[in-house]
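In: After the sequence you'll find the predicted model.
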Amino acid sequence: MIVKCQTFKTTTFYKSATQRSGYLEREGRAIGGATTQNIVDNDRWYAEMDKTTERYSLRGCVIGREFILSPSPEDAATPEQMRDFAHQWLAECFPNSEAAVIIHADNKERMGRGEEPIAHAHVYVNAPDLETGRKTTLDNTRVRFIHDRAQDMSRERGWSEQEKYYDLDKGEVRTIKSKRAEHDRRPKWQRLQERANPEYDASKAKRAGITRDEYEQARQGRSFEKTYIRRSLKEAKEQMIADPSLKLADAMKQRGVTIEKAKDGDLKFRREGSKLSFKGSTIGAQYGRDALESAIREGRSAAARQISSGRGIAD
């Protein structure tokens, strides 16, 4: 079980539990909604946490921490299993804290590689300790404990474990070497310098909906599902402009892509045989429903004007 921690302060982008909840629960990404510990109003857990923070006179600028508990893909943990895991871990590691557990399964990095997303838990822990009235602190001993406890719980469930900090055989704390690839362990300045590489224009890539992973895979001659869908949409749009009677669903079906309607009215695209679907707006701004309809409408109008003026489309 991988345990990652993010700290939120009054000086960071998310300055309150309310602001962070907007990210955790947006677009229906929270599977089954949030469940809580030491909270009265479950539906407005974030507002209750912010009121608690205001009530205590805490030193420093830390307002809360978020722990991400992520199992190995081989464990095939379900969202409900991850919720039970998170609450047990929370009750043992932060029993006197207000906390919320939100389950996600939308891992952009894995989905970008065409792999199945993993159900994982986001555990938001409010800063005040309700018993002492002081701020919850994380020293080395506590960090080791919450990491090692997650590994013990994983073993109890028959899941994969990460290396533990405490060596029971030797009775001492061991140094754990990061399992991240050397590429990811480089100094931040080197990674930022690479992002500034003129071969990869981050602003243009963002507008086109292309991730860094997609860019690197494209250089290696490999294609992501999003790349295939984006290319299919471009071809279908041109085909529909040339043939006004053609529907988008039919044009995409010819290319092995099905269309569904998203809750917000946007379109979702799924390649045949795949379990992954992508909203048009996440593939690229120009592939959202409104943008697509507008581009097709304008293209057909331009083609009609050319024909009425006596010029063929190919002229």
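Out: Now that the structure is in, tell me what you want to look at.

In: CA atoms for contacts and neighbours, from now on please.
Out: Will do.

In: quick one: the strands in the stretch 101-250 of the chain?
Out: 120-126, 166-167, 172-173 (DSSP state E, counting those that start in this stretch).

In: quick one, which of the ones you listed is packed in tightest?
Out: Comparing the strands of the stretch 101-250 of the chain by mean neighbour count (mean count of other C-alpha atoms under 10 Å), strand 120-126 ranks first with a mean of 26.

In: for it, packing partners?
Out: strand 62-70, helix 79-93, strand 99-104 (3 or more C-alpha pairs under 8 Å, 6 or more residues apart in numbering; DSSP states H and E).

In: can you put those in JSON lines and add mean neighbour count and distance to I307?
Out: Output for the helices and strands packed on strand 120-126, formatted as JSON lines (neighbours: other C-alpha atoms under 10 Å; distance: least, C-alpha to C-alpha, whole Å):
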{"stretch": "strand 62-70", "mean neighbour count": "21", "distance to I307": "58"}
{"stretch": "helix 79-93", "mean neighbour count": "18", "distance to I307": "56"}
{"stretch": "strand 99-104", "mean neighbour count": "26", "distance to I307": "51"}
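
In: Nearest to L267, out of these?
Out: Across those, L267 has its closest neighbour in strand 99-104 (21.3 Å, C-alpha to C-alpha).

In: Can you measure across stretch 150-167, start residue to end residue?
Out: 15 Å (C-alpha to C-alpha, to the nearest Å).

In: Give the buried residues for it.
Out: 150-154, 159-166 (16 or more other C-alpha atoms under 10 Å).

In: And the furthest pair within the residues you listed?
Out: Maximum distance among the buried residues of stretch 150-167 (C-alpha to C-alpha): 19.1 Å, for W159 and Y166.

In: that older thread, of the strands of the stretch 101-250 of the chain, which approaches S277 most closely?
Out: strand 120-126 (19.1 Å).

In: Report the contact partners of the residue lying closest to H120 once chain neighbours are set aside.
Out: If the residues on either side of it in the chain are set aside, H120 comes closest to S70, at 4.8 Å by C-alpha to C-alpha, 6 or more residues apart in numbering. The contact partners of S70, by C-alpha atoms under 8 Å, 6 or more residues apart in numbering, come to 1-3, 118-121.

In: can you count the residues close to A242?
Out: Number of residues near A242 (other C-alpha atoms under 10 Å) recorded here: 16.

In: Use this one as the comparison:
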Amino acid sequence: MSAIKQVAVTSAAHAGSLGKYLNDERALMRDSQHIANEDRWFEEMDATREAYGHNAPGRAGASTTYMYHQVIAFNPDECSCNGGKMTPQKCMEFAKDWVQARYPAQEALWVLHKEHCAADGTDRFAVHIGINRTNLETGNRLCEGRGQKAKVDRANAMRALDAKWGLRQMEKGERNSRVHAMQPTRAEKEMHARGVQPDKACIRQHVRQRVAEISREAPAGNRMRELASRLKADGIEMSVSKGGKQVMFQREGSGFKVGGSRLGRGFSIQGIAKGLGMETGMQLGRAASQEMDR
């Protein structure tokens, strides 16, 4: 599921910062709704609020919400920069669908950014949207209800739009992105800070090293079995599930056990088999399982 987040812009300083961000030259693409001149979108929204009295609080003692900043963050697996179907153009069309369905009478501007995760070196697309508070048809301030209810309503609407576009749904308790699977957990970050190598990092390092060695040095033959043997010498037990759908690694001593697909691309059964130079195609997993059984 594409993630949707919203922040209310309740100060002139915040509004100015958002305006600069949405005008940033790093934006890949830009589109708008009910805006005559995109170069002056910020001034147009301000003029609309002023005309309807929405640059002042709606009631005594309340803060003024000038506009809303929403972010649609796409699943990295589904972004074209990682081989998915969501190209920059499709991401913008998706955002347009969202704005037109949810805020048809609101002035809005949305821009596409390619965001980088420093933790695991992956990229994804995200659309940032500025939505003006004033409803052009009713003259009222946009109000989606209390915070939690509105948050749930937006999540449900995003889920429906994902279904329309054929995008994956998030599953509770599951990793929803293989591209992001290598991102370190809080515990792993704390271990790094103490100078201790986390289990997953250790397993990745040894698997990557041994796969490279075998593909370069070992003769054709039972390469999967050779990999298991070399990893065992490193203190890592490797096993392949029946049918060859999953490879598991268990580190001796700590007892830590993890599936290859949770370690990132290249560590699934298919990724390892390809790295070892085994046959390609749909039979990769089955071939690897058969090698382990010999």
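Out: Ah, there it is. In this text, all values refer to a predicted model and were calculated from it rather than measured experimentally.

In: before we move on, the earlier item: I'd like the helices and strands packed on strand 120-126 of structure 1 laid out as TSV, including distance to R144 of structure 1.
Out: Output for those, formatted as TSV (distance: least, C-alpha to C-alpha, whole Å):
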stretch	distance to R144 of structure 1
strand 62-70	14
helix 79-93	11
strand 99-104	20
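
In: picking that back up, from the buried residues of stretch 150-167 of structure 1, which ones fall inside helices?
Out: 150-154 (DSSP state H).

In: Can I get those in TSV including distance to P79 of structure 1?
Out: Output for those, formatted as TSV (distance: C-alpha to C-alpha, whole Å):
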residue	distance to P79 of structure 1
A150	17
Q151	18
D152	20
M153	16
S154	15
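
In: before we move on, the earlier item: now the strands of the stretch 101-250 of structure 1 as JSON lines including distance to C93 of structure 1?
Out: Output for the strands of the stretch 101-250 of structure 1, formatted as JSON lines (distance: least, C-alpha to C-alpha, whole Å):
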{"stretch": "strand 120-126", "distance to C93 of structure 1": "11"}
{"stretch": "strand 166-167", "distance to C93 of structure 1": "16"}
{"stretch": "strand 172-173", "distance to C93 of structure 1": "19"}
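
In: Map E217 of structure 2 onto structure 1.
Out: Counting by TM-score structural alignment, E217 of structure 2 lines up with no residue in structure 1.

In: ok, how many other residues are close to E217 of structure 2?
Out: What E217 of structure 2 shows, counting by other C-alpha under 10 Å, is a neighbour count of 9.

In: Okay, it and R210 of structure 2: tell me how far apart.
Out: Relative to R210 of structure 2, and taking C-alpha to C-alpha, E217 of structure 2 is found at 10 Å.

In: and for stretch 232-244 of structure 2, what span of structure 1 is it aligned with?
Out: Stretch 232-244 of structure 2 covers no residues of structure 1 once aligned (TM-score structural alignment).

In: let me redo that: stretch 34-43 of structure 2
Out: So stretch 34-43 of structure 2 sits over residues 38-47 in structure 1, by TM-score structural alignment.

In: and the matching stretch, how far apart are its ends?
Out: Terminal-residue distance, stretch 38-47 of structure 1 (C-alpha to C-alpha): 13 Å.

In: who touches that stretch?
Out: Taking C-alpha under 8 Å, 6+ apart as the rule, stretch 38-47 of structure 1 contacts 17-18, 21, 34-36, 48, 96-100.

In: swap in stretch 74-83 of structure 1?
Out: In contact with stretch 74-83 of structure 1 (C-alpha under 8 Å, 6+ apart) are residues 31, 71, 101-105, 118-121, 159-160.

In: what does stretch 226-243 of structure 2 give?
Out: Contacts of stretch 226-243 of structure 2 (C-alpha under 8 Å, 6+ apart): 203, 206-207, 210-211, 214, 246-252, 269, 285-286, 288-289, 292.

In: Just give me how far it sits from the chain centre.
Out: 31 Å (C-alpha atoms, centre = their mean, to the nearest Å).

In: Sort out which residues of stretch 227-243 of structure 2 are buried, please.
Out: 227-228, 230-231, 234, 236-240.

In: before we move on, what about stretch 232-252 of structure 1?
Out: For stretch 232-252 of structure 1, by 16+ other C-alpha under 10 Å, it's 232-233, 236-237, 239-242, 248, 251-252.

In: related to what we said a few turns ago, now do the residue nearest to H120 of structure 1 against L233 of structure 1, distance only.
Out: 34 Å.

In: repeat for H87 of structure 1
Out: With C-alpha to C-alpha as the criterion, H87 of structure 1 and L233 of structure 1 are 43 Å apart.

In: Burial check on A13 of structure 2, number of neighbours?
Out: A13 of structure 2 has 10 nearby residues by other C-alpha under 10 Å.

In: now Q250 of structure 2
Out: 20.

In: In contact with it, which residues?
Out: 236-238, 256-258.

In: what does K9 of structure 1 give?
Out: 15-16, 61-64.

In: Determine which two of those are furthest apart.
Out: S16 and C61 (10.8 Å).

In: which residues do those two both contact?
Out: In contact with both S16 of structure 1 and C61: 9-10, using C-alpha under 8 Å, 6+ apart.

In: neighbour-wise, which of these two wins?
Out: S16 (21 against 13).

In: Touching, the more buried one and T10? I think so.
Out: Yes - S16 of structure 1 is within contact range of T10, at 7.3 Å (criterion: C-alpha atoms under 8 Å).
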